[in-house]
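Undergrad: output the structure for:
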Amino acid sequence: MPAFLTLVGVKQAKKGAKFVHIGPTELCKVCEFYKVCIGNLEPKRIYEIVEVRSIEHPCKIHEDGVCVVEVDYPNIQAALETKQAIAGVTITYLPIKCDFYDCPHIDICRPSGLFEGDKCIVEEVSEKIDECKAGKVLRVVTLKIAQQ
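TA: Got it, this is the predicted structure:
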């Protein structure tokens, strides 16, 4: 998927930096740059800066202004049931259903920035999760969110 443009604070505009979009403030909603800055980002989604451009704009939220950046969805490690864990396939992501919130694998079974129904490409299949408290046969995979 090709990267897309947005604006981030000048101090945060570093290639490779990741951020979670938390949503607009009231000041954002009346800003002339709203559509390019906030309008194309999804709340609670993780983004990675892949390129920083030299264009800057003033901002009422960021003291030093904002910078134009290209962002993309980063690869996310997650757990999948073994039957879905096939490198190269596109899946519809479903988080692992489990009631064991004290499980050491909870962060990989329900990773941040990935939502039920996301179309994802399984980039890589890694180790098996040996001690699933719910008794599931799981693998650690690297997922790339396909174009939304």
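Undergrad: can we go C-alpha only for contacts and neighbour counts from here?
TA: OK.
Undergrad: for residue 58, see how far away the most centrally placed residue in the chain is.
TA: Residue closest to the mean C-alpha point of the chain, counted by CA atoms, centre = their mean, is residue 46 at 2.8 Å. Shown here: residue 46 relative to residue 58, a distance of 24 Å by CA to CA, to the nearest Å.
Undergrad: coming back round to it: what about the residue lying closest to the residue nearest to the centre of the chain once chain neighbours are set aside, distance to residue 127?
TA: Leaving out its chain neighbours, the residue that sits closest to residue 46 by CA to CA, 6 or more residues apart in numbering is residue 20, at 4.4 Å. Using CA to CA, residue 20 is found at 27 Å from residue 127.
Undergrad: between those two, who's got more neighbours?
TA: When neighbours are counted by other CA atoms under 10 Å, residue 20 comes out ahead of the other of residue 20 and residue 127, with 15 against 10.
Undergrad: please give me the structure for this one as well, since I'd like to look at both together:
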Amino acid sequence: MATSPHLTAIGTYLAKEGLEFVYLGPSKECRSCPIKSVCLALKQGFHYRITAVRDKEHNCAVHEGGKVKIVEVEEVPFKVAVPSKSALKGATIVFYREKCEGCPPSLCNPPGLKEGTKLVIVDVGEKLECGDLTVVTVRSPEH
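TA: Okay, here's the model as predicted:
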């Protein structure tokens, strides 16, 4: 269930087809970068998979080794915990962090995902033991 590829830059050590990552947003160092428009075109908190790697390297003040490569990526669905009453396949929801103590933090508080982000539920998983929460697989509405 992938969209057409987007371009972004990623550290040369990470630039491998099939690698999945979460875009956490820009760093302060990105403000003056000549290729920032490529790097910052992804949606914060969403998950991506590298589908192709270009050969040319570019300088980068953020990534390890100081170099990045341009890669093609596609958005991939990911899992979050939502109130069980909202866990309906096909529903568009607005994400809010859940307060819980027993879940993996990546489900109730996914890295980088901002509160108020719209998501579409593509699959409903198991009910969690903490609170009245259910694991769902989501994607962006533009997907």
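Undergrad: please state their TM-score.
TA: Comparison of the two superposed chains (TM-score structural alignment, normalised by the length of structure 2) gives a TM-score of 0.75, and 137 aligned residues with a CA RMSD of 2.6 Å.
Undergrad: coming back round to it: and the residue nearest to residue 46 of structure 1, how far from residue 71 of structure 1?
TA: Residue 20 of structure 1 is 12 Å from residue 71 of structure 1, by CA to CA.
Undergrad: mutual contacts of these two, please.
TA: Counting by CA atoms under 8 Å, 6 or more residues apart in numbering, the shared contacts of residue 20 of structure 1 and residue 71 are residue 47.
Undergrad: strands of structure 2, residue ranges please.
TA: Using DSSP state E, the strands of structure 2 run over residues 6-11, 20-22, 47-59, 67-76, 78-83, 92-94, 118-127, 133-139.
Undergrad: residue 105 of structure 2 is nearest to which of these?
TA: strand 78-83 (9.5 Å; CA to CA).
Undergrad: show me the contacts for the equivalent of residue 12 of structure 1 over in structure 2.
TA: Alignment note (TM-score structural alignment): residue 12 of structure 1 maps to residue 14 of structure 2. Residue 14 of structure 2 makes contact with no residue under the criterion CA under 8 Å, 6+ apart.
Undergrad: mind running it again at 10 Å?
TA: Going by CA atoms under 10 Å, 6 or more residues apart in numbering, residue 14 of structure 2 touches 20, 21, 50, 63, 64, 68, 69.
Undergrad: next: residue 60 of structure 1.
TA: 27, 28, 31, 66.
Undergrad: same deal with residue 89 of structure 1?
TA: Contact analysis of residue 89 of structure 1 by CA under 10 Å, 6+ apart lists 120, 121, 122, 123.
Undergrad: which one of these has the most neighbours?
TA: That'd be residue 122 among the contacts of residue 89 of structure 1, by other CA under 10 Å, with 24 neighbours.
Undergrad: make sure it is actually in contact with residue 141.
TA: Yes. Residue 122 of structure 1 is within contact range of residue 141, at 6.7 Å (criterion: CA atoms under 10 Å).
Undergrad: and for the two, which residues touch both?
TA: With CA under 10 Å, 6+ apart as the test, residue 122 of structure 1 and residue 141 both reach 75, 76, 77, 78, 80, 84, 85, 86, 87.
Undergrad: from those residues, which two are the most distant?
TA: 75 and 84 (17.0 Å).
Undergrad: and which of the shared contacts of residue 122 and residue 141 of structure 1 is nearest residue 98 of structure 1?
TA: residue 80 (12.6 Å).
Undergrad: hmm, that closest one is touching residue 127, no?
TA: No. When contacts are counted by CA under 10 Å, residue 80 of structure 1 is not listed as touching residue 127 (11.0 Å).
Undergrad: return every residue with contacts to both of these two.
TA: Residues touching both residue 80 of structure 1 and residue 127 (CA under 10 Å, 6+ apart): 138, 139, 140, 141.
Undergrad: name the member of those with the most neighbours.
TA: Neighbour max across these (other CA under 10 Å) = residue 141, 26 neighbours.
Undergrad: counterpart of that one in structure 2?
TA: So, by TM-score structural alignment, residue 141 of structure 1 is matched to residue 136.
Undergrad: wait, what's in contact with its match?
TA: 77-84, 86-89, 107, 120-127.
Undergrad: now do the contacts for the counterpart of residue 31 of structure 1 in structure 2.
TA: When structure 2 is aligned by TM-score structural alignment, residue 31 of structure 1 is paired with residue 33. Residue 33 of structure 2 makes contacts with 39, 59, 60, 61, as judged by CA under 10 Å, 6+ apart.
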